[in-house]
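J.: sequence and computational prediction follow.
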Amino acid sequence: MLLQLHQLRRQMCRGAYALDVDAIRWRAGDPGKRHATAARRTFSRLHLGTGGGLSVAVESLEAALSDMRELVVLLGGCPRVARQPYSAYLLMESCMFGRQMEKEQIIGFLLRSSQDLDVLPILGPREVGKWTLVEHVCLDERVRKHFAHIHRLSSDYEHHLSLIDGAARSLIVVGLDGGGGSGEEEERWRRLHASVRRRAHGGSKFILISRAGAHAGLGTAPPLWLRAPRREELWYFFRALAFGGADPEGLPKLLRVAMALFAGIHDPAAFAAAGLIAASLRADLSARSWRRVLGVYAGATDWRGVFLCRPVNGAPGVPCTFRDRRKSTGAATARSVLPGVTMLDLVTGGAVLPGGETRFDVLVWRSRIPPYASYVATCDVGRARQVVAVEKKRARTRRRRQQGEERDELISLKKR
């Protein structure tokens, strides 16, 4: 049933994406529309990801809806889970999006009776939400009642063995470095597992988090693989955050701008990038404001691009690059230690640049859900000016070369 519901959610997101793409296609094909050219340019950057158009999406949704009567009857006897994503569209930033099936699978593993020290590996690429998923599992009331202690151990877990109480049922979450499954790291893990197993209470369990596929064999249960969100699912998330309670179908101009911005999101931290851009859109639901945000992000689709920061005092825009992005969780995300200037404020004109400084830290984005990850980057004004100067020099060189080629061609024609 979880698999069928997961498939239904996926097809729902795909259908919503197909409808929005079809609206852009219709607008691009109408020469009478004022923004037809811009719509065609936006549509050329979009794709359905899984192939096909609106008709294929409808067929897939109909297939997912087949035999739903039996499913509804069976679900009547199951405990209710959060009705997402639709019922939480106004609170999407405060909800874990699209991981309900995986969450229930992990909880089922943890609540399963066993006298052995079972291990569940959770694997996937970076920034896919492994720690976020596990944190939501640990906060679930069923898990908190089942385990007397929940331990979260980092890469130096061997130094925290004394904290594990062998007399009580414990859940131990261990994060491996994921350095390709090195023999040294695996040996350290086996020593930890053997040490805890000798004195652990029956029913204690391990969750192993890693990016390395080679660590799949370290568990006693089949590993849970997390994938990056599909484009259709990410679009549903992005659209809900950007429009809030507004209906995108009644705002076609904003829908086109939103899709143009969405087409440029290719950052590994897709949810963070979507949340950052959507927040700047939702602040002002006007076409002028959204086109200004599009202009800000048009020339920089990753954090290394050059942005034009706009101080609120009306001074000329200052080029900035955002480098050395780093992620922190836990105590390091306390608001008192985070930078007071945000990237969003800098690029949209909501903050003044620190006087006289050319390098300073900015808060890129802060998650509103556990474990409350924060992304901080260094704004480098000096490097951005160098990049702009080099690009201008290259542009002048290309222009002179083109003018020289045109002059030579004109001389050649005159000689003929």
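T.: Thanks, I have it.
J.: use CA for all of it now, contacts and neighbours both
T.: Fine.
J.: which element is residue 264 on?
T.: For residue 264, there is no helix or strand it lies in under DSSP states H and E.
J.: setting the sequence-adjacent residues aside, check what's closest to residue 330.
T.: Closest residue to residue 330 apart from its sequence neighbours, by C-alpha to C-alpha, 6 or more residues apart in numbering: residue 371 at 6.5 Å.
J.: another structure for you, compare them:
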Amino acid sequence: MEMLSNAVLGDLVSRSISFLFAKYEKQETEAVQEELQRLRRLLLRSGTILEEAERRLVANRAVLRQLNALRDEMFRGCYVLDAVTCRAAPGGGDGRKDDDHGKDVEARHRHTAVCSPCQGEGKDPGVLAADGASCAAPLGVLPIVGPAHIGKSAIVEHVCYDERTPPGRRSQIAMEMLYSAVLNELVSRSVSFLLAKRRERTAATAQEELLLQRLRGLLLRSCTVVEEAERRLVTNNRATMLRHLTALRNETFRGYYVLDGVRCREEEEQASRRAFVLSRFNPAKRARVPSGDPEDSRARALRLRELQQAVRSLEAMIGDMMEFVVFLTSHYPPVHRQPYSAHLFVDKCMFARHMEKEKVLEFLLQVEPPGAARLGVLPIVGPAHIGKSTLVEHVCYDERVRNHFSLILFYRQNNLMNETVASFRDKCAIKHQTDNKASGQRLLIVIELLEDADEDTWNRLYSSERSMAQGSRMIVTSRSEKIVRFGTTDALRLKCLSTEAYWYFFKMTVFGSDDPGQHPKLASLAMEMASLMQGSFLFANIGAVVLRDHFDTQSWSRAVTRIRQYLQKNVSLFGEYTDDIKDKNHPRFTWSLIKQKPDRYCMLYDIYERASQEEVPEIPYSDMLDGCAQPNGTYEILFWKSRIPPYLNYVCKCEIRDM
């Protein structure tokens, strides 16, 4: 054990001295001067850009964020340049290296001149006494330290063959020296291995920070292009541009998802490390401190791969957008003023359905070839509450559609059972009417169904409507795939948002104008909640109301736990997770997300829609999730009130019972 301690101590002392001498070597080299010159050129370029930007009126929020980031980096660069220049000022002297070299030689001399425990007056310190008469200690230990292949074994071998060493002790001394040399080599290699692993982790952390910074900059650039494109009227005549814009938007969602995911996982790892912090009261915690954990290395490698992939994808996408930006700014003037923040844009407008909207507009506004059917029919199919009515409503609010059709009619029923031509027209609501002669008496009829339509009824209605003016159109929406057979063109199928797009929507809905990066723990909990909500727009909006009212970690942690319990309760009763996307007849069980010990639970039955002008219940569902007391019984509640066209109210029948 004493030999091991001496070997470890010797290696650590040698490495420490080498590190300290390397630390204070001269810093002003030719490479440093080149970097300083490059930094000065970059500061000139950034200053030119900022001065030019300050002379102009910039209204784009993403551009302003980029300018702020550039300004901060320019300030940081000036600070670093001045700090390095001040440290390099004359007065440090060039004789320090010589002094350090002299101290190094002197220290090494002292290190190699250490006497053995057997050294006596007038005796050669290299002589090892056989009888121990002149040595007070029973066994002397001489550490011999040096780099690999420096000659440690050779000098030991020569000492052992010295005639002054007693013959009886020669083999014993040789073995002891051999053990010491082997042990020293093993310790040296172990320390080198640990230091190399430490350097690898440090390099990986630095690489991860660089990738994160690069990804943030790319996201700012992509948001600038997307926001600028959404301020302009890009028609479907440029289908390639629309596909390009959609691809960039999807890559932006994916980039934000990766960025927030990495930040959340880092927060979880830091929380885990804090849980195993060194404690002088609990020795077990000292034994459980993670160090070089393979799981940690794998997690870091996974983060690096995700970041590299996201950065490469965004760089390639933005690199291909140069022509797009040129054509966008040259041929498409702005048509309206963009809201001043992204969360208002998400809150008040249809989200992530731009490509679908353009497909519907293309169907409605296309010029018919000679001999085509007089009445074109477009089926739109999708699950419940996925946004079919919202999509059609936004299309009908488009000025191009209102100028193209003289009359827009809406029919909203469960099905077309037993409908006649007269009763069908009586139940249609007029959405828009104009006397514009350019519309040519063209009609647009929108039929919104929950179920399938009877074949005979459909054929009768379609035959009667074929006498409408050339260019008239019909849109049929339903949850049933069977209505696809009525279409004269390919059906449009609405699906749930991608995981990345849904997280972006939920994040903007919950945090609003707050930066999730300033609340890493809340962002981690929000990302977990988003994964549990299964793409539901209704639950995202309702959950956002509750979470914004309780903006603290404890309430959000409790909400995540309640949602998990809610899902497990429903899967144990019905064999599957229930949500508002699937059209099921069985109820849903839920209870307060905020109260520490809920005393009541709520059974939710089918969610149905009511128009904005119809009467709705006064009790909102968010109050129940918030823990507000409600009497036992069965009654209707206001599940959600939409704030975007067609401003539908979602009403639900519920039954409240004691736990």
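T.: Nice, thanks for sending it over. Because the structure is predicted, anything quoted here is derived from the model rather than measured.
J.: give me the TM-score for these two chains.
T.: Overall, the chain-to-chain superposition scores 0.75 on the TM-score scale (TM-score structural alignment, normalised by the length of the first structure); 353 aligned residues with a C-alpha RMSD of 3.1 Å.
J.: what lines up with the residue nearest to residue 330 of the first structure in the second structure?
T.: Following TM-score structural alignment, the counterpart assigned to residue 371 of the first structure within the second structure is residue 646.
J.: check the burial of its match by counting its neighbours.
T.: A count of neighbours around residue 646 of the second structure, defined by other C-alpha atoms under 10 Å, yields 15.
J.: wait, is the residue nearest to residue 330 of the first structure part of a helix?
T.: No. Counting by DSSP: H, G, I helix; E, B strand; the rest coil, residue 371 of the first structure is located in no helix; its state is coil.
J.: what about the helices in the stretch 301-450 of the second structure?
T.: Along the stretch 301-450 of the second structure, counting by DSSP state H, counting those that start in this stretch, helices occupy 322-331, 342-348, 354-365, 388-396, 399-404, 421-427.
J.: return the set of buried residues in the shortest one.
T.: By neighbour count with 16 or more other C-alpha atoms under 10 Å, helix 399-404 of the second structure contains the buried residues 401, 402, 403, 404.
J.: of those residues, closest to residue 296 of the second structure?
T.: Closest approach to residue 296 of the second structure among the buried residues of helix 399-404 of the second structure (C-alpha to C-alpha): residue 401, at 56.3 Å.
J.: tell me the contacts of the aligned residue in the first structure for the closest one?
T.: With TM-score structural alignment as the matching criterion, the partner of residue 401 of the second structure in the first structure is residue 143. Applying C-alpha atoms under 8 Å, 6 or more residues apart in numbering to residue 143 of the first structure gives the contacts 107, 110, 111, 137.
J.: would you list the buried entries among those residues?
T.: Those of those that meet the buried threshold are 107, 110, 137, by 16+ other C-alpha under 10 Å.
J.: picking that back up, against residue 150 of the first structure, how distant is the match of residue 401 of the second structure?
T.: Computed as C-alpha to C-alpha, to the nearest Å, the residue 143 of the first structure to residue 150 of the first structure distance reads 9 Å.
J.: same deal with residue 168 of the first structure?
T.: From residue 168 of the first structure to residue 150 of the first structure the distance is 10 Å (C-alpha to C-alpha).
J.: what of residue 396 of the first structure?
T.: 62 Å.
J.: who's more crowded, the two?
T.: A direct count of neighbours by other C-alpha under 10 Å for residue 396 of the first structure and residue 150 places residue 150 higher, at 18 against 12.
J.: contact partners for that one?
T.: Residues in contact with residue 150 of the first structure (C-alpha under 8 Å, 6+ apart) are 138, 170, 171, 172, 173.
J.: same question for residue 270 of the first structure.
T.: Contacts for residue 270 of the first structure (C-alpha under 8 Å, 6+ apart) come out as 127, 234.
J.: same question, the one 3 residues further on
T.: Neighbouring residues of residue 273 of the first structure by C-alpha under 8 Å, 6+ apart: 265, 267.
J.: which position in the second structure aligns with it?
T.: When the second structure is aligned by TM-score structural alignment, residue 273 of the first structure is paired with residue 539.
J.: the residue most central in space within the first structure: what's it in contact with?
T.: In the first structure, the centroid-proximal residue (C-alpha atoms, centre = their mean) is residue 271; its distance is 1.9 Å. By C-alpha under 8 Å, 6+ apart, residue 271 of the first structure lies in contact with residue 234.
J.: so where does it fall, helix or strand?
T.: helix 270-282.
J.: which SSE is immediately downstream of that helix?
T.: Past helix 270-282 of the first structure, the next helix or strand by DSSP H and E is helix 287-298.
J.: and that following helix, what other elements does it pack with?
T.: For helix 287-298 of the first structure, the contact count by 3 or more C-alpha pairs under 8 Å, 6 or more residues apart in numbering; DSSP states H and E identifies helix 252-262, helix 270-282, strand 306-309, helix 343-348 as packing neighbours.
J.: mean shift of it relative to the second structure?
T.: Taken over the aligned residues, the distance from helix 287-298 of the first structure to the second structure averages 3.6 Å (mean C-alpha distance after the TM-score superposition for the first structure).
J.: and that helix, what's buried?
T.: Buried residues in helix 287-298 of the first structure (16+ other C-alpha under 10 Å): 287, 289, 290, 291, 293, 294, 296, 297.
J.: same question, stretch 34-46 of the second structure
T.: For stretch 34-46 of the second structure, by 16+ other C-alpha under 10 Å, it's 36, 39, 43, 46.
J.: okay, the lengthiest strand in the first structure sits on what stretch of the second structure?
T.: Counting residues, the longest strand found in the first structure (DSSP state E) is strand 318-328. Aligned by TM-score structural alignment, strand 318-328 of the first structure falls on residues 599-609 of the second structure.
J.: how about stretch 392-402 of the first structure?
T.: So stretch 392-402 of the first structure sits over no part of the second structure, by TM-score structural alignment.
J.: pick the most buried one from the helices and strands packed on helix 287-298 of the first structure.
T.: strand 306-309 (a mean of 24; mean count of other C-alpha atoms under 10 Å).
J.: chain neighbours aside, what residue packs nearest to residue 378 of the second structure?
T.: residue 475 (4.9 Å).
J.: alignment lookup: the one you found to the first structure.
T.: Checking TM-score structural alignment: residue 475 of the second structure goes with residue 207.
J.: what is the burial count for that match?
T.: Around residue 207 of the first structure there are 21 residues (other C-alpha under 10 Å).
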